[in-house]
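> one predicted model, sequence on top.
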Amino acid sequence: MYRLSDYCYNLPQERIAQTPCQQRDGSRLLRLDRKSGDVTHHGFQDLVTLLNPDDLLVINNTRVVPARLMGKKTTGGVIEVMIVDYAAGLNCLAGNGYFQCDCLVRASKSPKIGAVLELGDEITARVQARKGGLFELKFSCAGDVVQAIKRHGQLPLPPYIHRTNGLEPGDETDYQTVYAANEGAVAAPTAGLHFTDTLMETLRAKGIEFCEITLHVGYGTFVPVRVDDIREHQIHRESFEISEAAAAAVNRAKKAGRRVVAVGTTSVRTLEYGADETGLIHPGSGVCDLFIYPGYRFKLIDAMITNFHLPESTLLMLVSAFAGKDPIFRAYGAAIQSNYRFFSYGDAMLID
């Protein structure tokens, strides 16, 4: 269960969703029962009956930022910059007064240290260092650099969603959850994309409680595992925040014997990272670098809502740790057989 090849599966290309469901909560939902291994098929709106009346749903309220910037070198060559750790740039700005973070730079020829990149008509970025395939860039402009990035940047979509002429009209809203609030992610917490305000109100009316945490999803979530033994993989680091109110809500639920249902793998990682050995959680903020793979002992979560994940990805390893590798792969096989849509704009799973 530790070999990378153990997490490979064949997915027909047409199963990769390129657009979201016409209605967010109109997507399909596969339920995997962890005790029996049974798989059943539902619609996402069926959560109203599938969840327990006193469940606590933990959602990630991060908001995707326009992290993709087009520009040129001072020598004239066209470049594309993808900010991969926007939250680190914000932290640097707060502490040092300038926006500096790691980025992907695509160009016909890689820029050298000290090179200046011109992004739009008001932003420049100086190459401070190179870190493997990433570049550390220091962004500058005459005014507010964060607002300038928002004006000139584009919302990044995952590399497996293809657009011929840039973003489609709906992507700006479709690739945000309806409860997105705290800016800092460069990828969406996609399990949350299925929720609508109406569905959330219906769930609350049943007695289901929501609480919000923040984990700013970084581009590292798309970086492939490149080692044969997954235990040797270095997981990416992402900024998180658990408020006192959120910690109190989770701890109340645990002490009362209620289920804590994590919406998305980002919520799973944050909750498990913040939990102590007794299964209680503490408020705080910092950087989460928890890699969950089979053999991990879960301390807090009782169920999760998630999408279908890429072959050989750390997210597939996480759900395999929670439900068991063989049940997950049987469920994925059933989803492929039943024409479910996969990845960010695809359908969802309830694992409980």
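Received, thanks. Numbering: from 1, shown residues only.
> please make it C-alpha for all contacts and neighbour counts, starting now.
Will do.
> count the neighbours of A94 for me.
Number of residues near A94 (other CA atoms under 10 Å) recorded here: 11.
> same check, this time on E277
As a burial measure, E277 scores 10 neighbours (other CA under 10 Å).
> so who does G26 touch?
Residues near G26 by CA atoms under 8 Å, 6 or more residues apart in numbering: G43, F44, Q45, H194.
> tell me if I am right that D54 is in a strand.
No: assigned with DSSP: H, G, I helix; E, B strand; the rest coil, D54 falls outside any strand and is coil.
> mind checking how far it is from V260?
9 Å (CA to CA, to the nearest Å).
> more crowded one of these two?
Each of D54 and V260 has its neighbours counted (other CA under 10 Å); V260 has more, 24 against 17.
> distance check, that one against V178.
Counting by CA to CA, the gap from V260 to V178 is 21 Å.
> what do you get for T270?
With distances taken as CA to CA, T270 is found 20 Å from V178.
> neighbour count for the two, which is higher?
T270 (25 against 17).
> for the more buried one, pull up the helix or strand it's in.
Using DSSP states H and E, T270 maps to helix 265-274.
> what does that helix contact?
Contacts of helix 265-274 with the rest of the structure, by CA under 8 Å, 6+ apart, involve 58-60, 189, 213-215, 217, 240, 262, 281-283, 288, 290-292, 298-301, 304, 306, 315, 318-319.
> can you do 6 Å?
N60, A262, I281 (CA atoms under 6 Å, 6 or more residues apart in numbering).
> so which of those residues wins on neighbours?
Neighbour counts for the contacts of helix 265-274 (other CA under 10 Å) peak at N60, which has 32 neighbours.
> touching, it and T214? I think so.
Yes: using CA atoms under 6 Å, N60 makes contact with T214 at a distance of 5.1 Å.
> neighbours around Y175, how many?
If you count neighbours by other CA under 10 Å, Y175 ends up with 23.
> identify the residue nearest it in space, chain neighbours excluded?
In this structure, Y175 finds its nearest non-sequential neighbour in A188, 6.4 Å apart by CA to CA, 6 or more residues apart in numbering.
> just the contacts of helix 265-274: which are in strands?
Among the contacts of helix 265-274, the ones falling in strands (DSSP state E) are N60, A262.
> hang on, D25 in a helix?
Yes: counting by three-state DSSP, D25 is found in a helix.
> run a quick neighbour tally on it.
Residues within reach of D25, counting by other CA under 10 Å, total 21.
> gap between it and L47?
The gap separating D25 from L47 is 10 Å, by CA to CA.
> and what of A348?
Distance from A348 to L47, counting by CA to CA: 11 Å.
> all helices of the stretch 101-250 of the chain, in order?
Secondary structure of the stretch 101-250 of the chain by DSSP state H, counting those that start in this stretch: the helices cover 145-152, 171-174, 197-205, 244-255.
> try this one side by side with the last:
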Amino acid sequence: MTHMRLTEFDFLLPKELIATRPKVPRSNSRLLYYNQNILRDLSFFDLPDQLKTGDLLVFNNTKVIPALLHGVIEETDKSKEKWNRLEFLLTKRLTVNQWLCLCKPIKKLKLDNHIIFSNDLSGKVVDRQKDGVVLEFQYVGDFFLLLAKTGQMPLPPYIRKFRSADAQDKDDYQTIFSTTIGSIASPTAALHFDSNLMERIEAKGIKICFVTLHVGIGTFSPIRTEYICDHIMHEEFGEIDLATSEIINDALTSGRRVIPVGTTSLRILESSATKSGHIKHFKGFTNIFIRPGFKFRVASALITNFHLPKSSLFILISSFVGLEVAKKLYSHAITNKYRFYSYGDASLLIP
């Protein structure tokens, strides 16, 4: 298991199955149900019928920031500015005003360059690092309000190949549970939940709770090593407060199923799990990389979208249900034209 090649997690996906917009309403997407070799093609709105009274759904309450900015290098000769347009993706907040950013095209940037994003927001290049550049932002007022006005939603590259982000994405790419600012990608499994579905979940006596994992640049970063054991994940900040850990532990102790909604919820749960199979209060960074051989201590099932080939997320799915089963599920999804990736359809996996 420890020396599995990345190529073992590859598969072919027709590009027409990459979803570029979500279904409306959200719960109208499809759901592939898997339970110990039983496969069913369902609607996501059918989810409560597949769950038990007392099951605990664990949602990630992170909120995506409009982290994609377009700006120009300020020039004394204003006619040159149109040739110096740049794209920045904010990836990590370093101080109150400084952010680590990815930049395209980075070759144009020099230290001390002044970047104009809008009349109210600008930045100065104060450092260049292996993982990008450090911008010190200059503004008056609330930074995140200015970002909401100036920035775009950081859609994944596989969507941006087909179209740019627009105003609709500021709603579509945010879950209805998003309360804690900090992600540059959405916990996409939760995008399928809307108020009507939540009413049905509550009516059946299915419990819910919330954890936080701020999704970082690692969600976009491809694995570049031949063997998956050599890959190192980027760190991401997460939190499970004491009250939530008690809710989860009560479910575990009483034999009720704990079902993470999305791989981000799963990763923060397993990051905080003890060897005895309980959850402890957690606040800090995790770079957990779940690969075949991993011992799951918390999750009984998983709700998740369909992921990229050779990605850390498909490797996680392969760890949860087994590589052979994962490939069987994805083959079924492709044959039956499920929609893939962030705005695509979902699966309920019960190994």
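All right, it came through fine. These numbers come from a predicted model, not from an experiment.
> where does the TM-score land?
Between these two chains, after superposing, the TM-score reads 0.93 (TM-score structural alignment, normalised by the length of the second structure); 341 aligned residues with a CA RMSD of 1.6 Å.
> out of the helices of the stretch 101-250 of the first structure, which gets nearest to F342 of the first structure?
F342 of the first structure lies closest, by CA to CA, to one member of the helices of the stretch 101-250 of the first structure: helix 171-174, at 15.8 Å.
> in the second structure, what stretch matches the closest one?
Using TM-score structural alignment, helix 171-174 of the first structure corresponds to residues 169-172 of the second structure.
> relative to the first structure, what is the average displacement of the matching stretch?
Superposing on the first structure and averaging over aligned pairs (mean CA distance after the TM-score superposition for the first structure), stretch 169-172 of the second structure comes out at 1.2 Å.
> which parts of that stretch are buried?
For stretch 169-172 of the second structure, a neighbour-count test (16 or more other CA atoms under 10 Å) marks D169, K170, D172 as buried.
> of those residues, closest to T150 of the second structure?
K170 (11.9 Å).
> how about the closest one, nearest residue that isn't a chain neighbour?
The shortest distance from K170 of the second structure to any non-neighbouring residue, by CA to CA, 6+ apart, is to M153 (6.1 Å).
> what about the one you found, neighbour count?
27.
> before we move on, back to that, reformat the contacts of helix 265-274 of the first structure as a markdown table; add distance to R31 of the first structure.
Listed next are those as a markdown table, based on distance: CA to CA, whole Å:
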| residue | distance to R31 of the first structure |
| --- | --- |
| N60 | 21 |
| A262 | 15 |
| I281 | 27 |
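> and of the contacts of helix 265-274 of the first structure, the nearest to H236 of the first structure?
Set against H236 of the first structure, the nearest of these by CA to CA is N60 (17.7 Å).
> ok so, going back, which one in the second structure is aligned with the residue nearest to Y175 of the first structure?
By TM-score structural alignment, A188 of the first structure lines up with S186 in the second structure.
> all strands for the stretch 51-200 of the first structure, in order.
56-60, 62-64, 68-73, 78-83, 99-107, 116-119, 123-131, 134-140, 182-185 (DSSP state E, counting those that start in this stretch).
> of all those, which lies closest to A248 of the first structure?
Taking these one by one with CA to CA, strand 56-60 is closest: 11.7 Å.
> ok, average deviation of the closest one from the second structure?
Compared with the second structure after fitting, strand 56-60 of the first structure has a mean deviation of 0.2 Å; criterion: mean CA distance after the TM-score superposition for the first structure.
> and that strand, what does it pack onto?
Judged by 3 or more CA pairs under 6 Å, 6 or more residues apart in numbering; DSSP states H and E, strand 56-60 of the first structure is in contact with strand 209-215, strand 260-263.
> list the contacts of A303 of the first structure.
A303 of the first structure is in contact with V261, I351, D352, counting by CA under 6 Å, 6+ apart.
> go again using 7 Å as the cut-off
Counting by CA atoms under 7 Å, 6 or more residues apart in numbering, A303 of the first structure makes contact with V260, V261, A262, I351, D352.
> the residue nearest to K170 of the second structure matches what in the first structure?
Looks like M153 of the second structure aligns to L155 there (TM-score structural alignment).
> got it, and L213 of the second structure?
For L213 of the second structure, the aligned residue in the first structure is L215 (criterion: TM-score structural alignment).
> can you tell me the closest non-neighbouring residue to that match?
F240 (4.2 Å).
> hang on, the one you found packs against T214?
Yes: F240 of the first structure lies in contact with T214 (CA atoms under 7 Å); the separation is 5.3 Å.
> tell me, what's touching these two both at once?
Residues touching both F240 of the first structure and T214 by CA under 7 Å, 6+ apart: none at all.
> which of the three states applies to Y340 of the first structure?
When classified by three-state DSSP, Y340 of the first structure comes out as coil.
> now do the contacts for the counterpart of it in the second structure.
Matched by TM-score structural alignment, Y340 of the first structure corresponds to Y338 in the second structure. With contact taken as CA under 7 Å, 6+ apart, Y338 of the second structure is in contact with L17, D345.
> what separation do you get for the residue nearest in space to the middle of the first structure and V227 of the first structure?
By CA atoms, centre = their mean, the first structure has its centre lying nearest to P189, at 3.7 Å. The gap separating P189 of the first structure from V227 of the first structure is 25 Å, by CA to CA.
> counterpart of L242 of the second structure in the first structure?
Using TM-score structural alignment, the partner of L242 of the second structure in the first structure is E244.
> who's in contact with the residue nearest to that match when sequence neighbours are not counted?
Among residues not flanking E244 of the first structure along the chain, P283 sits closest, at 5.0 Å (CA to CA, 6+ apart). Counting by CA under 7 Å, 6+ apart, P283 of the first structure makes contact with I242, S243, E244, A247.
> what's the burial count for A87 of the first structure?
Look at A87 of the first structure: counted by other CA under 10 Å, it has 24 neighbours.
> L11 of the first structure now?
When neighbours are defined as other CA under 10 Å, L11 of the first structure has 14 of them.
> distance-wise, check the residue mapped onto it from the second structure relative to G218 of the second structure.
Following TM-score structural alignment, the counterpart assigned to L11 of the first structure within the second structure is L13. Distance, L13 of the second structure to G218 of the second structure, using CA to CA: 22 Å.
> sec struct for the match of L11 of the first structure, please.
coil.
> and L300 of the first structure, what's its match in the second structure?
Correspondence of L300 of the first structure to the second structure, assessed by TM-score structural alignment: V298.
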